[in-house]
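K.L.:
show me the folded form of this:
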Amino acid sequence: MAYQVLARKWRPQNFHTMVGQEHVLRALVHALDEQRLHHAYLFAGTRGVGKTTIARILARCLNCEEGVSSNPCGVCSSCVEITEGRFVDLIEVDAASRTKVEDTRELLDNVQYAPTRGRFKVYLIDEVHMLSTSSFNALLKTLEEPPPHVKFLLATTDPQKLPITVLSRCLQFNLKNMPAEQVAGHLRNVLTSEAIPFAEASLWQLGRAAKGSMRDALSLTDQAIAFCGGDLTESSVNQMLGSIDQGKVVAIVSQLQQGNASELLKLIAELSEQGQDFTVALEDLLSLLHQVAICQVLPDAPVSVQFDKSKVLDLAQNISPADVQLFYQMGIMARKDLEAAPDLQAGFEMALLRMLAFRPQQHAGQINTMVAQSKPHGLESPVVMQPEPALAPESDPEPEPEPDQVPKEVQKSKDIAAPTVDSPPWEDEPEYQQQPASELLPVEQHATLMPVQEAPVVKDVLAVQDTSAVQDPPVMSAELILDKPQTDWTLADLSENNWTQVFNDLNVSGMTHGIAANMVFNQRQGTHLQFTLDQGQSSMLNAAHQGRIRQALEDMFGCELKLTIDIGQTEIETPFASRQRREMQHQEHAILSLQEDPNVASLTTAFNGQLDINSVLPVNPIKN
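P.N.:
Okay, here's the model as predicted:
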């Protein structure tokens, strides 16, 4: 008996043995079982995904002598004749070779006649998009209202070329490309049934090479059986397909992680000697990086049979996630540029060298190791080396500056220490500008503040500067930086009218400060305080912020309090609105002062100038 290729031998004979396309099979099975049959079906998809196979199974379901169902018997004369391609009432038409309108008219002349053997006369038109415009026009009327004994099954690889008038007359099913895992699983069943030994990695290579087509996968498997002599090993299949050994891909990523350029070039030279396709090598490299990134997020996630899971997990533990993402992004860009390189090997080499060139010099593990090695014996935390203080010339000693003359930036260098671990970064930012400096600090740092005049850093920095150039800067006085309330408040002092003044002494910061600034005081019942928060700020309020506000109020008034914060419209002016109003008035006063200044007026007259009011800033911003 003549040898039958795997693609034909293993063509499914019913819907329940098909692999993939579940979304199409479900609709057809339900329609057949419930006898809800349409007169025209359109199957669209790329080559080898099952368009013609599904159409033939549907024809078998419609004409099985046991009755219309989703599971034909497969043994009756109609099923056997359809399987063998000799059923008289299944008319298969290759539209690519019968594009003329005369061919279509000849075909439609026989539509009116009843079927000879079967229950339905089935017209299977393959590559229907190849028909001419005249042929489509001739087909339209019959396609819309065919006789009850006629079913049209259309197949195409390019549905965009079909007229909308044809699409609207058919039930359209779009078949998907099959994933490599699904293809490899089907090949495993086929080779097991054929009693042909194989390696799992070889199946994955065949599945990837098929690029979503089951027919191509079976054809490649036929070729691999002949090439490998009946034993499908990974190396033999790689050699047949021209694909890269996956061990080499793992070695490349490992050398990238170590930053070893010489070993990388050696590996590339070995690939070149083996005649490997560097486009495929780059695709395999990206696939491995993808698997590593997944394992870094989900160590228990399954790894494709293309790679050894233990090696993938080892790479995931030894390479930083930032490096994986960097390498992957550069590989994606290199894939686009590979064809523009003088040759593929040079393009592949440049891609790997670019990954090394732009890779961060030290990842977190290396930095931690360096810090640990730099610790003196017995020291629990790394030493922060301070620079030697700059000395002023002996012949011209400079007096120590007054606190009011200290620039704002220098004050912050002394009084604002490194941010605490407990404070998230977004809580270090003020809700609006020109807040008192004490409000910019986390609560935990207020107790460690020192007076500005005792700061040696201020002395050292200003010692080498010309103090004559130091003018009164627009900064707040030094006493505002200290955590010292302006008034000794009592609980009885709190009212709707003085909440803004009380708020200015409240010891809160960051986002909590912004929430409190948008509240108004409603009433007090004993130690129960009730506030209303502006509706626009309600999304920021949570239990943590409310707890900080209550703690700050308890610290201010010296007693335990119960705090209620309602959400609503604030009719009374909030501290935030009050500050905005006063800042606007302060700005308008500064502009008016410049406009009335005689020096500015003389310059404007002499040079025909104009005052740019948008550049005007008050010399001394408001304090509270």
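K.L.:
can we go C-alpha only for contacts and neighbour counts from here?
P.N.:
OK.
K.L.:
which helix runs longest in this structure?
P.N.:
helix 575-596 (DSSP state H).
K.L.:
and that helix, how far out from the chain's middle?
P.N.:
Mean C-alpha position of helix 575-596 versus that of the full chain (C-alpha atoms, centre = their mean, to the nearest Å) differs by 45 Å.
K.L.:
show me which positions of it end up buried.
P.N.:
575, 576, 578, 579, 583, 586, 587, 590, 591 (16 or more other C-alpha atoms under 10 Å).
K.L.:
here is a second sequence; please produce its structure as well for comparison:
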Amino acid sequence: MSYQVLARKWRPRTFHELVGQEHVQRALVNALDQGRLHHAYLFTGTRGVGKTTLARILAKCLNCTAKGVGDEGITSTPCGECDSCRAIDEGRFVDLIEVDAASRTKVEDTRELLDNVQYAPTQGRYKVYLIDEVHMLSTSSFNALLKTLEEPPPHVKFLLATTDPQKLPATVLSRCLQFTLKHMPPERIVDHLARVLEAEAVPFEESALWLLGRAAEGSMRDAMSLTDQAIAFGQGRVEHADVAAMLGTLDQRHVLALVEALAEVDAARLLAEVAALAERAPDFASVLDEVTAVLHRLAIAQMVPEALDNGHGDRDALLALAARFTAEDVQLYYQIGIQGRGDMEHAPDLRSALEMTLLRMLAFRPQGVPRPAKTPLPLRGDPGRQGDPGADTGAAAAAPARGPDAAPEVPAPDPGAASPVAPATARAEPEQPAPVAPESAEPPAAMGPAADEEPPPWVEQAPAPEPEPEPSVAPPVDAPASVPGPAAGSPAGTAEAEPEPQPEQAPAPAMAGPSPAEADPPAARPDEAAGAGAPEGVFGHADWLAGFEALGLGGLTRNLAANCVVEDDDGTRLQLRLDPSLSAMKADIHIERMQQALAEHGVVRRLVVEEGPLPEAVETPRQQAERLAAQRHAEAVAALHRDPHIQKLQQAFGARLIESTVKPAAARH
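P.N.:
Here you go, the predicted model:
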């Protein structure tokens, strides 16, 4: 007996042998079991997914005689042994008329076909017309078919199959029960090929089956044909190297090597991998397409790991690789790859175009992140921690719970208040005279405005001015920093205390804790029990909040610092905590800049930034700025609502205040 190809030998003969079309199988089996049959079925789908096979199985179900002559006999499980089933399988059943519409497109062919519709079946229970590639019929042929297709005799069933249902007239589609067959995923193809090869006793490598599954492009028939070819090519074996050579496709391992070089930011290895690929004379445009496809799968692996397909059998490798990229880098590389693919036709040659595109990915990568960050999978967005400048600040109007290290809420600026240079120093009561700062202390302007007057930290600020070298007495808040403090006969509005001689001291660091000479008397520290400041000599989170603006940080460094909280200070090592969702901002260069800025303000520490969840009771400088901005906005809105002129406008004209457009006046320094 002559050899029978795998595609024909393993063609399904029952619904239960059908692979990958469960939705169609379920509908047809239920219709056959319940006797609810339509007179015209339309099967659509790409090549090789089982349209003609499904029609032949349905023809066997309609004409199987295993249940005896005279019974209804329709079944969803044809026996495959009766004369009708064997005749249909062998292609010699008289009442199954298969028509190739691609070769019989004329209206005369259709009329000749329909002349025999009225006659009863010769051998079977139903006369079944199977019209393949029905979209190839001419308009006249469709018109000739319409009336019979709508009201055929009870013994006739029409089974239509097409790969292009868009070309069918709407009048034909409305007369048929349409089923769309699915595209075969590589996983389903690989599983089926493995079962077939095991039954055929053919040795194989699983990685070779993945190459065949990808090359089949969703067609099970193409996959079986390629497997036949691979068996012949490999002398009875299906091995990865033989299949790759037969298909001439790019080995996925080379593509993953390129992506690993991108993850390591290693330009030398990147060019070496391209040179190794050039020895195989690949299509460099296809190489870039494969790299871009891997980047797309990496983005899916980062966002929704369970949705990552296993089309190459490399799902585990991609999940491990996805953790070595930041989400921003993957999106940037993908965009550069897409743009580079379009520019290839203008390049001198395809290899240089590929190399320039890959090098461009590294060149345009943010330089503030010198080493790839570890990305936790899956990524989870937290609106309250993302640091988006355009985020809604309305939620910040309600201040978070206050922890022992959080900065206390302070009222509006008071001319008689103490300087905010020492964050732990409490603000004096209006009735109490404000103490005079020691001659060695820096003027208040060195640390900027009070905490409740500072602008949001996302606005770029000029560095604080250098302190005056000569010792001076702390001036009032509204007075210039260089003006010395007034004598005992100063105006009453300043509420200055009598100046007392102070011993000379070395200049205290602007961000360090208060010295004993700067401490207020007990009567002037009503909030001491609330834990407003850290112990002496320890840099606490309250100091971090109050002195943040004086650091003069900018750009990405400022954004990183503004989302940190002080976790621990042992005198030599200052540890900050950063939310893990913002780990992409963490980089050595930013930490060095923060450490240098702290040292310039008297906090000489080795700075360490650790990732971890932030305490809910502690707010970051960014959250503090948002809260204060929301408070100022609420006060401005309330003041406008109290304004008598606005009230008159509302009463007279029904005016309405659009609160979102209200902008508080800028704080005066």
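K.L.:
quick one: TM-score?
P.N.:
Once the chains are overlaid, their TM-score stands at 0.62 when taken by TM-score structural alignment, normalised by the length of the first structure; 441 aligned residues with a C-alpha RMSD of 4.3 Å.
K.L.:
between the buried residues of helix 575-596 of the first structure, which sits nearest residue 225 of the first structure?
P.N.:
residue 576 (78.7 Å; C-alpha to C-alpha).
K.L.:
give the contact list for the nearest residue to the closest one once chain neighbours are set aside.
P.N.:
Excluding the flanking residues, the one nearest residue 576 of the first structure by C-alpha to C-alpha, 6 or more residues apart in numbering is residue 517, at 5.0 Å. Contact partners of residue 517 of the first structure, counting by C-alpha atoms under 8 Å, 6 or more residues apart in numbering, are 503, 574, 575, 576.
K.L.:
for residue 510 of the first structure, give its distance to residue 441 of the first structure.
P.N.:
Using C-alpha to C-alpha, to the nearest Å, residue 510 of the first structure is found at 8 Å from residue 441 of the first structure.
K.L.:
more crowded one of those two?
P.N.:
Counted by other C-alpha atoms under 10 Å, residue 510 of the first structure and residue 441 do not tie: residue 441 has more neighbours, with 25 against 21.
K.L.:
hang on, isn't the more buried one packed against residue 428?
P.N.:
Yes: the criterion here is C-alpha atoms under 8 Å, and residue 441 of the first structure meets it with residue 428 at 7.3 Å.
K.L.:
tell me where the stretch 151-300 of the second structure has helices.
P.N.:
All helices of the stretch 151-300 of the second structure, identified by DSSP state H, counting those that start in this stretch, fall at 170-173, 186-200, 206-215, 220-233, 240-247, 252-263, 267-278, 284-303.
K.L.:
so what does the second one touch, helix or strand wise?
P.N.:
If I follow you right, that is helix 186-200 of the second structure. Using 3 or more C-alpha pairs under 8 Å, 6 or more residues apart in numbering; DSSP states H and E as the contact test, the elements touching helix 186-200 of the second structure are helix 206-215, helix 220-233.
K.L.:
now the strands for the first structure?
P.N.:
Secondary structure of the first structure, counting by DSSP state E: strands at 40-44, 90-94, 121-126, 150-156, 171-174, 519-525, 528-534, 562-568.
K.L.:
let's have the ones you listed in TSV, adding distance to residue 68 of the first structure and mean neighbour count.
P.N.:
Shown next, in TSV, are the strands of the first structure (distance: least, C-alpha to C-alpha, whole Å; neighbours: other C-alpha atoms under 10 Å):
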stretch	distance to residue 68 of the first structure	mean neighbour count
strand 40-44	17	22
strand 90-94	16	17
strand 121-126	14	24
strand 150-156	13	24
strand 171-174	19	17
strand 519-525	74	19
strand 528-534	69	19
strand 562-568	66	15
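K.L.:
take those and write them to a markdown table, including distance to residue 364 of the first structure.
P.N.:
Putting those into a markdown table (distance: least, C-alpha to C-alpha, whole Å) gives the following:
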| stretch | distance to residue 364 of the first structure |
| --- | --- |
| strand 40-44 | 51 |
| strand 90-94 | 63 |
| strand 121-126 | 59 |
| strand 150-156 | 54 |
| strand 171-174 | 48 |
| strand 519-525 | 43 |
| strand 528-534 | 43 |
| strand 562-568 | 43 |
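K.L.:
need the counterpart of residue 141 of the first structure in the second structure.
P.N.:
Aligned by TM-score structural alignment, residue 141 of the first structure pairs with residue 147 of the second structure.
K.L.:
check residue 319 of the first structure too.
P.N.:
Alignment note: residue 319 of the first structure maps to residue 325 in the second structure; criterion TM-score structural alignment.
K.L.:
quick one, what contacts that match?
P.N.:
Residues near residue 325 of the second structure by C-alpha under 8 Å, 6+ apart: 263, 372, 373, 374, 375.
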